[in-house]
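K.L.:
whatever this is, show me its structure:
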Amino acid sequence: MMDNKNITWHEGKVTKQHRQALNRHKSAILWFTGLSGSGKSTISVELEKKLYEIGFKTYRLDGDNIRHGLNKDLGFSEKERNENIRRIGEVSKLMVDAGILTLSAFISPFKLDRQSVREMMDDGEFIEIHVDASIEACESRDPKGLYKKAREGKIKGFTGIDSPYEAPDSPEIVIDTESLTVDESVETILAYLHDHDFFS
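P.N.:
Below is the predicted model of the structure:
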């Protein structure tokens, strides 16, 4: 590990609050967690489109996309999954500091990993969204064919099959995608943002 004794944080003159004022909205992480196939990416894509139309500065970080670049060196062991979420947490924190409303969609199966990201942030800046769907519903959708491969033993350590998913105890938002449409899910999140004064 790097010796940090000779590293000093260099403060700037433009703060997060300055950037938020310029953007005319608060910044935060909208952290989508749930099983593969629950609808995290689908909802985050539609939400980002809606936020853009309203005038929000946004950026979307998606699990598969990040593994094409920043985290392409990581596999799917528990240790590597921990590191995957740690890196995403740090990137998301930078985005929030830049005044951007950041949509982070990751299975992020372990409570401790999600809590560690929450603890990086100021109060109210980590909005945990549990995209909730049963393993049966997700497996019936199986948009990427991953559950089938996991059942056949072609994928090891697959969340919900032979690796656990630890659902949030008290997320800010719960989206039940077995009962809500994508549009209804987006409206639920927008209502939360409105009620918590994210709109100028």
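
K.L.:
going by C-alpha atoms from here, please, whenever you check contacts or count neighbours.
P.N.:
Noted.

K.L.:
if we ignore the residues flanking it in sequence, what's nearest E48?
P.N.:
Leaving aside its chain neighbours, E48 sits nearest to T58 (6.8 Å; criterion: CA to CA, 6 or more residues apart in numbering).

K.L.:
surely the one you found meets Y52?
P.N.:
Yes - between T58 and Y52 there is a contact at 7.1 Å, judged by CA atoms under 8 Å.

K.L.:
for the two, indicate the residue with more neighbours.
P.N.:
Shown here are T58 and Y52; by other CA atoms under 10 Å, T58 has more neighbours (19 against 13).

K.L.:
about what we covered before: and the gap between the residue nearest to E48 and R114?
P.N.:
Separation of T58 from R114 (CA to CA, to the nearest Å): 21 Å.

K.L.:
check V174 too.
P.N.:
For V174 relative to R114 (CA to CA), the value is 15 Å.

K.L.:
I have a second one here; can you model it like the first so I can compare?
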Amino acid sequence: MIFAYNKAHVGDTLIVMMADDKGLEQTVERKFNIAQIKNSAGTIVGWNFFHVSEFLSLTGSGAISLTDEQIDLLNEKLAISGFSEKLPYDHAPHFVVGFVKSCVPHPDSDHLSITQTEVDNGEVLQIVCGAANIREGLKVVVAKPGTMMPDGMLIWPGVLRGVESYGMICSAKELELPNAPQKKGILELSQDAVVGSEFKLA
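P.N.:
A predicted model of the protein is given here:
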């Protein structure tokens, strides 16, 4: 789940992204100042809370984090507006330290690799990576599914050349880290980095 807010460019609207719309047609149901967005498969892919600053004080721009108390307020507004659904509490970090347990060439590409990368709580994600320096044994930064990158790109499960991929192994440039090298390649972390710990961008 992604919360995004950009008053200067989008207006006073909190955008909640729940799932990938998978390119399907969307329908919108609006009740008062809340809009529910579903795809044609019936999956709720997002919510828009208009004039959100009337009841919620938000700081920052782009992807933001909300407290449980703020989510409670959003759920109250959903109920008052006549929606039965509730937003879940989700405080799992989006960017985590990962460990590349295995890395093999993609069977249908001369530059992609298929990795099995351990993230938090022992979970292992299959991630297809195109970086030349990807290899087994690295500690890396993983953007998990349901992450908004600093440039606004959304990370959802996908398929690359016929192989499923669940996340993204990131470069310093993609993370927009200060003094990030312009050369291509994923960010290689120290072997002291703790697998599963949150990687903070700032």
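
K.L.:
need the TM-score between these chains.
P.N.:
The TM-score (TM-score structural alignment, normalised by the length of structure 1) is 0.26; 85 aligned residues with a CA RMSD of 5.2 Å.

K.L.:
how about the helices of structure 1, start to end?
P.N.:
Here structure 1 has its helices, by DSSP state H, at 16-23, 40-54, 63-66, 78-97, 111-120, 135-141, 146-151, 182-195.

K.L.:
show me what the second one packs onto, helices and strands only.
P.N.:
So the one you mean is helix 40-54 of structure 1. In this structure, helix 40-54 of structure 1 makes packing contacts with strand 29-33, strand 58-62, strand 101-105, helix 182-195, judged by 3 or more CA pairs under 8 Å, 6 or more residues apart in numbering; DSSP states H and E.

K.L.:
CSV please, covering those and showing distance to S140 of structure 1.
P.N.:
Rendered in CSV, the data for the helices and strands packed on helix 40-54 of structure 1 read as follows (distance: least, CA to CA, whole Å):
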stretch, distance to S140 of structure 1
strand 29-33, 19
strand 58-62, 22
strand 101-105, 21
helix 182-195, 17
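
K.L.:
can you tell me which of those is nearest to Y147 of structure 1?
P.N.:
For the helices and strands packed on helix 40-54 of structure 1, proximity to Y147 of structure 1 was assessed by CA to CA; strand 29-33 is nearest, at 17.6 Å.

K.L.:
S41 of structure 1 touches D64, doesn't it?
P.N.:
No - using CA under 8 Å, S41 of structure 1 makes no contact with D64, being 9.6 Å away.

K.L.:
what about the two, which has more around it?
P.N.:
The residue with more neighbours, out of S41 of structure 1 and D64, is S41; 23 against 13, by other CA under 10 Å.

K.L.:
ok, the residue nearest to E48 of structure 1 to S44 of structure 1 distance?
P.N.:
Noted for T58 of structure 1: a distance of 11 Å to S44 of structure 1, by CA to CA.
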